[in-house]
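> sequence unavailable; structure follows:
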């Protein structure tokens, strides 16, 4: 089973973005750093990440949590741009959706 667990919003100014989403909507700040911040929107986390040439400010990336990420990868039904790998204590991978957008996966 897959669940939409987070949306990554790429931002030009981390402090401004954290303040905007927490103050405008009253979301609790779960964590903040120059490289990754999270605000609690309920079931889905809004993750803020610095923008880059590959991910310009204002763009977003969906993140799904899968019960069996390795099995999903091995089934070979989608194109992976990064196979499952332990990072930051979590199994992470990236794939392309049907329109070529990057999708982040955790398991």
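Thanks, I have the structure now. Model, not experiment: these values are computed from the prediction.

> please make it C-alpha for all contacts and neighbour counts, starting now.
Will do.

> what is the helix or strand where residue 17 lies packed up against?
Per DSSP states H and E, residue 17 falls inside helix 14-25. Packed against helix 14-25 by the contact rule (3 or more CA pairs under 8 Å, 6 or more residues apart in numbering; DSSP states H and E) you find strand 28-31, strand 37-40, strand 45-50.

> another one to put next to it:
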């Protein structure tokens, strides 16, 4: 069975921790938190792709129009938290390996 992109990222993060001599349940739990945020991030991106940056609203009181898709703000907050976790783990994103032949659609 092929390893999913999610599992590859999790395994690469854990491997980097082990390579730095950082092991323990606390650190592995932070990696799991990161992976949950990764899943949320991808869902938010999918929502923006599906609905766009502006979404139609109707408040039921006769007012309707367009407003900013709230997923954009949540995406920003999620990315910020992901970067904070990497910082806490002392993992630099520039140190992460890049699989250039993988162009997977979410």
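Nice, thanks for sending it over. This structure is a prediction, so every number in the text was calculated from the model and none was measured.

> TM-score for these two?
Overlay of the two chains. TM-score (TM-score structural alignment, normalised by the length of structure 2): 0.26; 48 aligned residues with a CA RMSD of 4.4 Å.

> can you put the helices and strands packed on helix 14-25 of structure 1 in CSV and add mean neighbour count and distance to residue 16 of structure 1?
CSV is the format used below for these (neighbours: other CA atoms under 10 Å; distance: least, CA to CA, whole Å):
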stretch, mean neighbour count, distance to residue 16 of structure 1
strand 28-31, 14, 13
strand 37-40, 21, 12
strand 45-50, 22, 11
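
> element containing residue 26 of structure 2?
Using DSSP H and E, residue 26 of structure 2 falls in helix 25-51.

> to residue 6 of structure 1, which of the helices and strands packed on helix 14-25 of structure 1 lies closest?
strand 45-50 (4.4 Å; CA to CA).

> which strands and helices sit next to the closest one?
Using 3+ CA pairs under 8 Å, 6+ apart: strand 45-50 of structure 1 touches strand 2-11, helix 14-25, strand 37-40.

> hmm, who's touching the helix or strand following that strand?
For strand 45-50 of structure 1, the succeeding helix or strand toward the C-terminus, using DSSP H and E, is strand 60-66. Strand 60-66 of structure 1 has contacts (CA atoms under 8 Å, 6 or more residues apart in numbering) with 1-10, 101-107.

> what angle do strand 2-11 and the helix or strand containing residue 103 of structure 1 make with each other?
Secondary structure from DSSP H and E places residue 103 of structure 1 in strand 102-106. Using axes from the mean of the first three to the mean of the last three CA atoms, to 10 degrees, the inter-axis angle of strand 102-106 of structure 1 relative to strand 2-11 is 120 degrees.

> which elements pack onto strand 102-106 of structure 1?
The helices and strands touching strand 102-106 of structure 1, judged by 3+ CA pairs under 8 Å, 6+ apart, are strand 60-66, strand 90-96.

> which stretch among those strands comes nearest residue 48 of structure 1?
Short answer: strand 60-66, nearest of these by CA to CA, at 9.3 Å.

> can you name the element that comes right after that closest one?
helix 69-75.

> list the buried residues of that following helix.
Under the neighbour-count criterion of 16 or more other CA atoms under 10 Å, helix 69-75 of structure 1 has 69, 70, 73 buried.
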